[in-house]
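*Asks:* Sequence and predicted structure below; questions after.
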Amino acid sequence: MTDMFQPTTLSWLEVTARLAAAVIFPLIVGLERFFHKKPIDFRPFVIISVAACGLLIGSIELLQTTSGDEQARIDPTRVIEGVITGIGFIGAGAMFRQGNYVQGAGSAASIWCAGAIGLVCGMGELWLGAVIALLVLILLLVSRPFTERWDPGNHPAQEQE
């Protein structure tokens, strides 16, 4: 009975480190979106990342425990495909059209990235999750002056209509 509450192939330390990284890295990106009052706050970033990480850890564990069973067909890449596709639909809900401009694309892409961060953390590639989060955060911060300057609400073409 206690075996079902124990990781099979990973240690508790590995699982904890992967899940902690899946919380911290997308939280950093989500907080940037939150502080700038973007369509998606920080909570979905963390929830999506942790869920993606947990699904991948679970599929890796299941793959390892059923590796000797010829009838078992466990493929972690199918989990990755499903997660990425599902998050794409969530991100699409954050986007809307305002005149000739699409709003929310940055938040949509960021939420999709949170899922990717969760997946790579689930794989145990914590360094890669950190690098992805850092690069996205830098992009969001560095691009802010440009996006604010060309905000459709302030765009001269909008005023002429």
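*Replies:* It's in.

*Asks:* can we go C-alpha only for contacts and neighbour counts from here?
*Replies:* Noted.

*Asks:* How much space separates the residue nearest to the spatial centre of the chain from Ile24?
*Replies:* The geometric centre of the chain, computed from its C-alpha atoms, lies nearest to Ala114 (CA atoms, centre = their mean), at 1.5 Å. Taking CA to CA, to the nearest Å as the measure, Ala114 and Ile24 are separated by 11 Å.

*Asks:* overlap in contacts of these two?
*Replies:* Listed contacts common to Ala114 and Ile24 are Val46; contacts here mean CA atoms under 8 Å, 6 or more residues apart in numbering.

*Asks:* Tell me which stretches of the chain form strands.
*Replies:* Read by DSSP state E, the chain holds these strands, from start to end of the chain: 96-98, 101-103.

*Asks:* what comes into contact with the first one?
*Replies:* Right, the one you point to is strand 96-98. Here strand 96-98 has contacts from 102-104, 152, using CA under 8 Å, 6+ apart.

*Asks:* rerun that using 10 Å as the cut-off
*Replies:* Where contact means CA atoms under 10 Å, 6 or more residues apart in numbering, the residues beyond strand 96-98 that reach it are 102-105, 152-153, 158.

*Asks:* Out of those residues, list just those in helices.
*Replies:* Per DSSP state H, helices hold the following members of these: 105, 158.

*Asks:* Check it against this one:
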Amino acid sequence: MFEFDLDLNLLAYHSFKLGIAFILSLPIALNREMKESGAGLRTFPLVTIASCAFMLVGRSIFEGADAEARVMYGIITGMGFIGGGAIFKSEDGVKGTATAASLWNTAAIGISVAYSRYEIAIILSVISFLIFQFSEPFKSKDKL
């Protein structure tokens, strides 16, 4: 027989966590969207909330640090794979490395939020935004 059990407290808890992950991804996403990067306002929040959700589910289903670590390793590896797809090599050089790194970074934000390590998530969000916002004048002109 089909049983549907919805814990409203758990729904609120997970909504709160995913909401924080979403909000912390927005500065990076907005910056990348404004700079017309390949990934932007849709990609970064999706990466962050998905990473947070995978960790939340993993923490609630699996017991023990080893099992949770495997979920985290899966996220880290998967983000490396996705980030690798964002990197393009041409005769002019390599592009997309910052996008790849920032995708990995937003996954780390999501994982940090899932573990209630908000201080890490906030620092990652702020530093990433600052790097993207203020580093462009320091890039060599032939790479722009």
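*Replies:* Perfect, I can see it now. Just so you know, these numbers come straight off a predicted model, no measurement behind them.

*Asks:* hang on, the earlier thing: Leu137 of structure 1: which of the contacts of strand 96-98 of structure 1 is nearest?
*Replies:* Lowest distance from Leu137 of structure 1 to the contacts of strand 96-98 of structure 1 (CA to CA) belongs to Ala105, with 15.1 Å.

*Asks:* was I right about the closest one contacting Met95?
*Replies:* Yes - using CA atoms under 10 Å, Ala105 of structure 1 is in contact with Met95, at 5.6 Å.

*Asks:* where do the contact lists of those two overlap?
*Replies:* Any residue near both Ala105 of structure 1 and Met95 by CA under 10 Å, 6+ apart counts here, and that gives Pro39.

*Asks:* which other helices and strands contact the longest helix belonging to structure 2?
*Replies:* Counting residues, the longest helix in structure 2 under DSSP H turns out to be helix 8-34. For helix 8-34 of structure 2, the elements it packs on are helix 43-61, helix 97-114, helix 118-134, judged by 3 or more CA pairs under 10 Å, 6 or more residues apart in numbering; DSSP states H and E.

*Asks:* so which of the ones you listed gets nearest Pro27 of structure 2?
*Replies:* Distance to Pro27 of structure 2, taken as CA to CA, is lowest for helix 118-134 among those, at 5.9 Å.

*Asks:* Just the buried positions in the closest one, please.
*Replies:* Within helix 118-134 of structure 2, the residues that qualify as buried by neighbour count (16 or more other CA atoms under 10 Å) are 118, 121-122, 124-125, 128-129, 132.

*Asks:* tell me, that helix lands on which residues of structure 1?
*Replies:* Helix 118-134 of structure 2 corresponds to residues 126-142 of structure 1 when matched by TM-score structural alignment.

*Asks:* coming back round to it: identify the residues contacting whichever residue in structure 2 pairs up with the residue nearest to the centre of structure 1.
*Replies:* In structure 2, the position corresponding to Ala114 of structure 1 is occupied by Thr106, as judged by TM-score structural alignment. Listed by CA under 10 Å, 6+ apart, the contact partners of Thr106 of structure 2 are 21-22, 24-26, 28-29, 43-49, 51-52, 79, 112, 121, 124-125, 128.

*Asks:* List the contacts of stretch 111-127 of structure 2.
*Replies:* Counting by CA under 10 Å, 6+ apart, the neighbours of stretch 111-127 of structure 2 from elsewhere in the structure are 14, 16-28, 48-59, 72, 75-76, 102, 105-110, 128-130, 133.
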